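1. Provided below are the primary sequence and the corresponding predicted coordinates.
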Amino acid sequence: GIALRLLGEAGVLQENFGQAIITAAFVDDILSLVLFNIIFSLGGGFDFMLVVVNPIIGIAFMLFAMYLAVNFMPWFICDKLLPMIPEAGEDAKVARADEALFFVMMTLLVGYGTITHFLGTHLWGCFIAGMSFACLSPPGHAHHVWVRQTKRITGWMIRIFFSCTVAFSIPVGKLLSLESFLKGSVMGIGPCVLTKVLCAPFMGEAKFVIGWAMVGRAEFA
């Protein structure tokens, strides 16, 4: 996301604190999805299967998918699948290999999302599916293929989502009140910003860089 782009543009992605930021962001997303799954399951009361068993199965599935992402996907896609795809004509806008890669991405997205839907939330599967293409070569090509095919749809879907949910669910009168502003400021400065700024006291001189980076990828994103 935004943290990866900023670190890459600044040329510090390979630094120790750059790797710490990316690792923390990755773990943060995973824990958030696990907690979201558990809390969402508690909505109708405590159910051992939904609250305990399904998250454990989901974590096991995620670990298995991570193993596939590192050891199977590069071999299957880069060494076996894509070399079998014939090249497109000179006037083609998209290479057939990229089309095949995008098809695999969508298939995995739907498949993983469906599996984790029955375990609590489809978002977990979407995250795992995206992670599955991180080890392909050349580095970053899978991300380029995905963005090229989905950026316009994603942009419009984000606009529609926020305009049809947040825009109509928050009363403007209460939002602009002094009480809301004060409470929001306290929550934003304290639990949201300050806890992240002070999250890496053991990282030496880069501790505040890491802290503000975590703020940037969340509150400022």
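-> Thanks, I have it.

2. from now on I want contacts and neighbour counts done on CA atoms only, so please keep to that.
-> Noted.

3. what helices and strands are in contact with the lengthiest helix in the chain?
-> Longest helix in the chain by number of residues, with DSSP state H as the criterion: helix 16-41. The criterion is 3 or more Cα pairs under 8 Å, 6 or more residues apart in numbering; DSSP states H and E, and the helices and strands that helix 16-41 contacts are helix 2-10, helix 54-67, helix 122-131, helix 207-218.

4. mind giving me the packing neighbours of the last one?
-> By that I understand helix 207-218. Short answer (3+ Cα pairs under 8 Å, 6+ apart): helix 207-218 packs on helix 2-10, helix 16-41, helix 195-197.

5. got those as JSON lines, with distance to residue 62 and mean neighbour count columns?
-> Below are the helices and strands packed on helix 207-218 laid out as JSON lines (distance: least, Cα to Cα, whole Å; neighbours: other Cα atoms under 10 Å):
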{"stretch": "helix 2-10", "distance to residue 62": "22", "mean neighbour count": "14"}
{"stretch": "helix 16-41", "distance to residue 62": "10", "mean neighbour count": "16"}
{"stretch": "helix 195-197", "distance to residue 62": "26", "mean neighbour count": "17"}
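
6. closest to residue 166 out of these?
-> Residue 166 lies closest, by Cα to Cα, to one member of the helices and strands packed on helix 207-218: helix 16-41, at 19.2 Å.

7. the closest one vs helix 54-67, what angle?
-> 150 degrees (axes from the mean of the first three to the mean of the last three Cα atoms, to 10 degrees).

8. helix 16-41: what's the following helix or strand?
-> Moving toward the C-terminus from helix 16-41, the next helix or strand (DSSP states H and E) is helix 48.

9. and the contacts of that next one?
-> Around helix 48, nothing counts as a contact under Cα atoms under 8 Å, 6 or more residues apart in numbering.

10. go on, stretch 146-154?
-> By Cα under 8 Å, 6+ apart, the list of residues contacting stretch 146-154 from outside reads residue 102.

11. included below, for side-by-side comparison, is a second structure:
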Amino acid sequence: MSQTPIELKGSSFTLSVVHLHHADPDVVRQALQDKVNQAPAFLKDAPVVLNVASLDSQVNWQKMQQAIASTGLHIVGVSGCKDEPLKRIIGQAGLPLLSEGKEQKQSAGAVVPAPPVELPPVKTRVIDTPVRSGQQIYARNCDLIVTNSVSAGAELIADGNIHIYGMMRGRALAGAGGDRDCQIFCTSLSAELVSVAGEYWIMDQIPAEFFGKASRLCLKDGALTIQTLN
């Protein structure tokens, strides 16, 4: 029996979302280039989604797209677009318009609120074994607890909080779904990269007095902050 030439399967991927708050392509390009220069291993050739909720059709979309591509980032879609002319321009550029999870589609007429949905409780994902280099663990819609060491080159991703009760040398990305109240708790912090809801530090940005120590990371006034974990 011959094998089918293609197979369609559902899957999920964690993508960085770039929120554009400036209409000048040169300003955006320089800001993105600065971010790429800070973490080239994390952002080089990275696929990204652009959120254009703050932009309208007055922006020069062709130049904006070229400016972002010049930093090495690959645009895979656009979200948050509410300006109809801009939607058409983006569509003509061949980019898909995406809806983020928290966006709600509204009809042209009266808006009828959807009835509340009772969601089943989500169990925290617990990893008891060492996380080796090259491994990626994703805790979808829940917290992630690792009770062992995490090697350099390993990656922990969670839509909720991340707890590491061991040596942490890899990458930890909490709040991957955009929840800015998430935190990272670590008993021995020597990470390559830490991120909460897209705000990140690479190893060189972690304050020296916290390196190798029990630490807690969270967002405060929109910026990543760190304190001793008591």
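-> Good, I have the coordinates. Since this is a predicted model, take the numbers as computed values, not measurements.

12. superposing both, give me the TM-score.
-> Aligned and superposed, the two chains score 0.23 in TM-score terms (TM-score structural alignment, normalised by the length of the first structure); 91 aligned residues with a Cα RMSD of 6.2 Å.

13. returning to what we had before: columns distance to residue 141 of the first structure on top of the helices and strands packed on helix 207-218 of the first structure, output as CSV?
-> CSV is the format used below for those (distance: least, Cα to Cα, whole Å):
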stretch, distance to residue 141 of the first structure
helix 2-10, 15
helix 16-41, 19
helix 195-197, 31
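
14. which stretch among those helices comes nearest residue 128 of the first structure?
-> Residue 128 of the first structure lies closest to helix 16-41 among those, at 9.2 Å (Cα to Cα).

15. just want the angle from the closest one to helix 2-10.
-> Here helix 16-41 of the first structure points in a direction 170 degrees away from that of helix 2-10 (the same axes, to 10 degrees).

16. helix 16-41 of the first structure versus helix 122-131: what angle between them?
-> 150 degrees.

17. right, and the helix or strand after the lengthiest helix in the second structure?
-> Counting by DSSP H, the longest helix found in the second structure is helix 25-38. Moving toward the C-terminus from helix 25-38 of the second structure, the next helix or strand (DSSP H and E) is helix 40-43.

18. now do the longest helix of the second structure: which elements does it pack against?
-> Packing contacts for helix 25-38 of the second structure, counted by 3+ Cα pairs under 8 Å, 6+ apart, involve helix 40-43, helix 61-69.

19. looking at those helices, which is closest to residue 19 of the second structure?
-> Of all those, helix 61-69 sits nearest to residue 19 of the second structure, with 12.0 Å by Cα to Cα.

20. now the very next helix or strand once past the closest one: buried residues?
-> Following helix 61-69 of the second structure in sequence order, the next helix or strand is strand 74-79 (DSSP H and E). Residues 74, 75, 77, 78, 79 are the ones in strand 74-79 of the second structure that count as buried (16 or more other Cα atoms under 10 Å).

21. which of those residues lies closest to residue 218 of the second structure?
-> Distance to residue 218 of the second structure, by Cα to Cα, is smallest for residue 79 among the buried residues of strand 74-79 of the second structure, at 25.7 Å.

22. which one of the helices and strands packed on helix 207-218 of the first structure lies nearest to residue 97 of the first structure?
-> Closest to residue 97 of the first structure of those is helix 2-10 (Cα to Cα; 25.5 Å).

23. which helices and strands does the closest one pack with?
-> Using 3+ Cα pairs under 8 Å, 6+ apart, helix 2-10 of the first structure sits against helix 16-41, helix 207-218.

24. dump the ones you listed into a markdown table; add distance to residue 173 of the first structure as well.
-> Below are those laid out as a markdown table (distance: least, Cα to Cα, whole Å):
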| stretch | distance to residue 173 of the first structure |
| --- | --- |
| helix 16-41 | 29 |
| helix 207-218 | 26 |
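
25. those helices: which one's closest to residue 100 of the first structure?
-> helix 16-41 (27.2 Å).

26. quick one, that closest one and helix 207-218 angle?
-> Going by the same axes, to 10 degrees, helix 16-41 of the first structure makes 40 degrees with helix 207-218.

27. look up how far residue 216 of the second structure lies from residue 16 of the second structure.
-> In this structure, residue 16 of the second structure and residue 216 of the second structure are 23 Å apart, going by Cα to Cα, to the nearest Å.

28. same question, residue 138 of the second structure
-> 20 Å.

29. can you check residue 225 of the second structure too?
-> Using Cα to Cα, residue 225 of the second structure is found at 8 Å from residue 216 of the second structure.

30. what does residue 173 of the second structure give?
-> 13 Å.

31. from the contact counts, what lies against the strand or helix carrying residue 18 of the second structure?
-> For residue 18 of the second structure, the element it lies in under DSSP H and E is strand 16-19. On a contact count with 3+ Cα pairs under 8 Å, 6+ apart, strand 16-19 of the second structure meets strand 47-51.

32. specify the angle between the strand it packs on and helix 61-69 in degrees.
-> 140 degrees.

33. any buried residues in strand 47-51 of the second structure, and which?
-> 47, 48, 49, 50, 51.

34. wait, the last one touches residue 97, no?
-> No. The pair residue 51 of the second structure and residue 97 fails to qualify as a contact (Cα atoms under 8 Å) at a distance of 9.9 Å.

35. contacting residues for residue 166 of the first structure?
-> Taking Cα under 8 Å, 6+ apart as the definition, residue 166 of the first structure has no contacts.

36. how near is it to residue 130 of the first structure?
-> According to Cα to Cα, residue 166 of the first structure and residue 130 of the first structure sit 26 Å apart.

37. repeat for residue 63 of the first structure
-> Per Cα to Cα, residue 63 of the first structure is found 14 Å from residue 130 of the first structure.

38. who has more neighbours out of the two?
-> residue 130 (18 against 13; other Cα atoms under 10 Å).

39. contacting residues for the more buried one?
-> 105, 109.

40. ok, which of the helices and strands packed on helix 16-41 of the first structure comes nearest residue 102 of the first structure?
-> Residue 102 of the first structure lies closest to helix 122-131 among these, at 11.5 Å (Cα to Cα).

41. cheers, nothing more for now.
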